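> Whatever this is, show me its structure:
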Amino acid sequence: MSKPFILIVEDDEAIQRLITTTLETQNYRFLTASNGSQAILEAVSHNPDIVILDLGLPDMDGVEIIKKIRSWSTMPIIVVSARSMDQDKIDALDAGADDYLTKPFSVEELLARLRVAIRRIHYHHTDSAQQNLHFANGDLSIDYAAGCAFLKGTELHLTPIEYKLLVLLSKNIGKVLTHNYITKEIWGSTWENDVASLRVFMATLRKKIESESQQKYIQTHIGVGYRMIKN
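Next up is the predicted model:
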């Protein structure tokens, strides 16, 4: 797979320079935008593979840009923002962002987040027919058609809710899913008691899929949600 084409949306010249220099050293192809209007125009015109997006732009809030891009594209969006409150992260992720990196950040962490996004692109570019029937990630596999999950070839005994959670995470591998998004998908609501129930079900699911494997599959983003890790 060739290096992805990345759109960098950042109005701070120093941060934009840091990101572009980092991408240049790794031979990534990229273009830049310094405001929301330019970002949307570049996204529509060039259809980049990944967007690195600052939220605090001079003409438009980054969350609005995420919503606009999501109205026509599923390209991974990595938010890089000085906003560090949980609610800011939740708002961006609920709007459709795939990841959230808080400033100041290290070059190594930015590159790691990019690798996650690239793996997600690669996963979604695999044979769609096969993907719709079967999922494999390390020792974990799911037969969607049969409604069964396996660890090292042995069937897992999951409750209906645990299985639904596992399927939801697997179909969004590498993407942070917020508590509200998950509870709405699983229970059809976002009541506070649903979030409490989610924590309980996620703990039992994690125990079942990680206790017999050296691999970790579910990453907790405290106060925000969960992500399935690619193994």
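> use CA for all of it now, contacts and neighbours both
Noted.
> Can you give me the first-to-last residue distance of stretch 118-129?
With C-alpha to C-alpha, to the nearest Å as the measure, the first residue of stretch 118-129 is 21 Å from its last.
> Here is a second sequence; please produce its structure as well for comparison:
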Amino acid sequence: MTARIIVVDDEPDLRALVSDYLGMHGFAVRTAATAKELDAELARLPAEVILLDVNMPGESGFDALGRLRAAGVRAGVIMLTAAGTLDDRLAGLCSGADDYLVKPFAPRELLARVRAVLRRLPAAEPAAPAPIEVGRCRLDLVARRLLDPDGSECAMTPMEFDLLEVFVRHPDRTLSRERLCELAHGRPLAPGDRSIDIRILRLRQKIEPDAQHPQFLVSIRGEGYVFRPGR
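You can find the predicted model right below:
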């Protein structure tokens, strides 16, 4: 099963960088800017690893971690901070962190630490996530199926599924056609290639209540597309 990671940091650029990098290495990545947003993400879907910034608006990373551990959250946690003093590292580890990484860090080092934390987690298979609501349908990422409102499976090509999965893993983020092609299909978009647009039209016919007036897969003029869940 794909390991699920939540990146919690109040710096949007860092969240985007880490999310994209880990996503390209096969992880299912979500992001949060505050401890409150982290709580909402964990309530929606558990995670195997949490990358947790120490200094955030509101509740600090240390306090959030202590609270989560007291509540029984067993995810592996890597603390992220601009401070690398011994006292800071000890505070993080005493709060229940599994590792500690000082900013700025090399993405390759972060990847290695995430994999190391995953190796140390209990071998028990995590519970399969419930299907995710995508417009009028539900997406089962484990079984790779799209289900319509009555529970019947919608016919999808593998490339359509891969593209929809990218949108689900990057909600409310505008993605260019070039970026979508890289993330979904692992290749650059050739000049004049309109395959992404065609697949999005097909996806709209499946998930939108009215494909002519999309609410969920929305075009952003001159930029690309954005998936807006919960509309």
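> Mind checking the TM-score on these two?
Aligned and superposed, the two chains score 0.51 in TM-score terms (TM-score structural alignment, normalised by the length of structure 1); 124 aligned residues with a C-alpha RMSD of 1.5 Å.
> Quick one: end-to-end length of stretch 22-30 of structure 2, please.
Between the opening and closing residues of stretch 22-30 of structure 2 we find a distance of 10 Å, counting by C-alpha to C-alpha.
> so where in structure 1 does that stretch end up aligned?
Stretch 22-30 of structure 2 corresponds to residues 23-31 in structure 1, going by TM-score structural alignment.
> Pull out the buried residues from that stretch.
Buried residues in stretch 23-31 of structure 1, counting neighbours by 16 or more other C-alpha atoms under 10 Å, are found at L23, F30, L31.
> would you list every one of the helices in structure 2?
Using DSSP state H, the helices of structure 2 run over residues 12-24, 35-44, 61-70, 86-94, 107-120, 158-169, 177-185, 195-207.
> Output those in CSV, with distance to D140 of structure 2 appended to each entry.
As requested, the helices of structure 2 are exported to CSV (distance: least, C-alpha to C-alpha, whole Å):
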stretch, distance to D140 of structure 2
helix 12-24, 18
helix 35-44, 14
helix 61-70, 27
helix 86-94, 35
helix 107-120, 23
helix 158-169, 10
helix 177-185, 17
helix 195-207, 14
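> Point out the one among those that comes closest to D53 of structure 2.
helix 61-70 (5.6 Å; C-alpha to C-alpha).
> Now tell me what touches the match of stretch 22-30 of structure 2 from outside.
The list of residues contacting stretch 23-31 of structure 1 from outside it, by C-alpha atoms under 8 Å, 6 or more residues apart in numbering, reads K3, P4, F5, I6, L7, I8, T20.
> picking that back up, can you tell which of the helices of structure 2 is closest to S219 of structure 2?
Among the helices of structure 2, the nearest to S219 of structure 2 by C-alpha to C-alpha is helix 195-207 (9.7 Å).
> list the contacts for R199 of structure 2?
Contact partners of R199 of structure 2, counting by C-alpha under 8 Å, 6+ apart, are E160, L163.
> Also F5 of structure 1?
Residues near F5 of structure 1 by C-alpha under 8 Å, 6+ apart: Y28, R29, F30, P48, D49, I50.
> just D63 of structure 2 next, same as before
S95.
> coming back round to it: got JSON lines for the contacts of F5 of structure 1, with distance to L57 of structure 1 too?
Below are those laid out as JSON lines (distance: C-alpha to C-alpha, whole Å):
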{"residue": "Y28", "distance to L57 of structure 1": "24"}
{"residue": "R29", "distance to L57 of structure 1": "23"}
{"residue": "F30", "distance to L57 of structure 1": "19"}
{"residue": "P48", "distance to L57 of structure 1": "19"}
{"residue": "D49", "distance to L57 of structure 1": "21"}
{"residue": "I50", "distance to L57 of structure 1": "18"}
